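A.B. asks: what follows is a predicted structure for the sequence shown.
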Amino acid sequence: MTIELTYLAYTIALFFVVVLVQATTGIANNGGLAMANARDNLKPPTTIQARAKRLTDNFRENLWFFAPLVLIAAIADVHTQWTVLGAQVFFWARLAHAVWYIAGLPFIRPLFWLAGVIACGMIFLSLFGMLA
């Protein structure tokens, strides 16, 4: 397995943790029984629950860029220093973004998001030989 695919697997594992954090905040706010049902009459979300939901949504949106790029690179046998760096930067940027988002720390979080976007750009450009 390539380094890029390994980092894709790490990223999926991190996404699973993010989803578990979101689920845990929902259970903490509403109880397990309410969350196991249709969820029609839930309490308003707590700050941390709303933040965890936004984090999950943001992670999912960014994963739609990263995962296909890594898979295309693997299928096309494109494996460069830039695809490796892109995969590594994406994973670590998403990890930092998740920590900052849940903690509610201001200003720095968008920089981690931007690092992930740039990482996807590096992989994309490598696919077309624009970064060698």
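C.D. replies: Arrived safely, thanks for sending.

A.B. asks: use CA for all of it now, contacts and neighbours both
C.D. replies: Noted.

A.B. asks: buried residues, the helix or strand that contains F16. List them.
C.D. replies: Secondary structure assignment for F16, by DSSP states H and E: helix 3-30. Using 16 or more other Cα atoms under 10 Å as the test for burial, helix 3-30 gives 4-5, 7-8, 11-12, 14-15, 18-19, 21-27, 29-30.

A.B. asks: another structure for you, compare them:
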Amino acid sequence: MSIELTLLIWSAVLAGAYLFVQSTIYRLDYGVVHAGTPRDDEREPNKWTSRGNRALRNFLETYAVFIALAVATELSGRSDALTQWGAQIWFWARWAYLPAYFIDVTFLRSSVWFVSAIGLFLLFVGVAF
């Protein structure tokens, strides 16, 4: 199994980590009972809940691109050092991005996001050219 496909499989754990963090912070902010309601009259979330929501949303925005590129790499048989590095960079940067979203260090989160984008770019170049 290629590195890209292996990381695609393990990215399910990564997605689960984002969901777990977001849902846990949500329940700590609003309460378990509120989480079980239709949430029609929901107050503004606190700072941490907002960050958890944005981190999850940002992850999901790039996750589909990673899935498409990893599958395209596997199906085309174009796995090489470029695509392997790209997949690993994206995967590990996305792990780093989750805690970076909650740390108040200027440009840390954006820098980690940029590194993950480089990983996607390498994957794209490797499979497309």
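C.D. replies: Okay, I see it. Worth saying up front: this structure is predicted, and the values here are computed from it rather than measured.

A.B. asks: returning to that earlier point: average distance between the helix holding F16 of structure 1 and structure 2?
C.D. replies: Mean deviation of helix 3-30 of structure 1 from its aligned counterpart in structure 2 after superposition (mean Cα distance after the TM-score superposition for structure 1): 1.2 Å.

A.B. asks: just checking, what packs against that helix?
C.D. replies: Counting contacts by 3 or more Cα pairs under 8 Å, 6 or more residues apart in numbering; DSSP states H and E, helix 3-30 of structure 1 packs against helix 32-36, helix 47-75, helix 81-103.

A.B. asks: helices or strands next to the second one in the packing?
C.D. replies: Yep, that's helix 47-75 of structure 1 we're talking about. Under the contact definition 3+ Cα pairs under 8 Å, 6+ apart, helix 47-75 of structure 1 sits against helix 3-30, helix 81-103, helix 109-127.

A.B. asks: go with 6 Å
C.D. replies: Helices and strands touching helix 47-75 of structure 1, by 3 or more Cα pairs under 6 Å, 6 or more residues apart in numbering; DSSP states H and E, are helix 3-30.

A.B. asks: swap in the last one?
C.D. replies: Here helix 81-103 of structure 1 is seen to pack against helix 3-30, helix 109-127 when contacts are counted using 3+ Cα pairs under 6 Å, 6+ apart.

A.B. asks: against which helices or strands is the shortest one packed?
C.D. replies: In terms of contacts (3+ Cα pairs under 6 Å, 6+ apart), helix 109-127 of structure 1 is packed against helix 81-103.

A.B. asks: buried stuff in the helix it packs on?
C.D. replies: For helix 81-103 of structure 1, the neighbour count (16+ other Cα under 10 Å) marks 82-98, 100-102 as buried.
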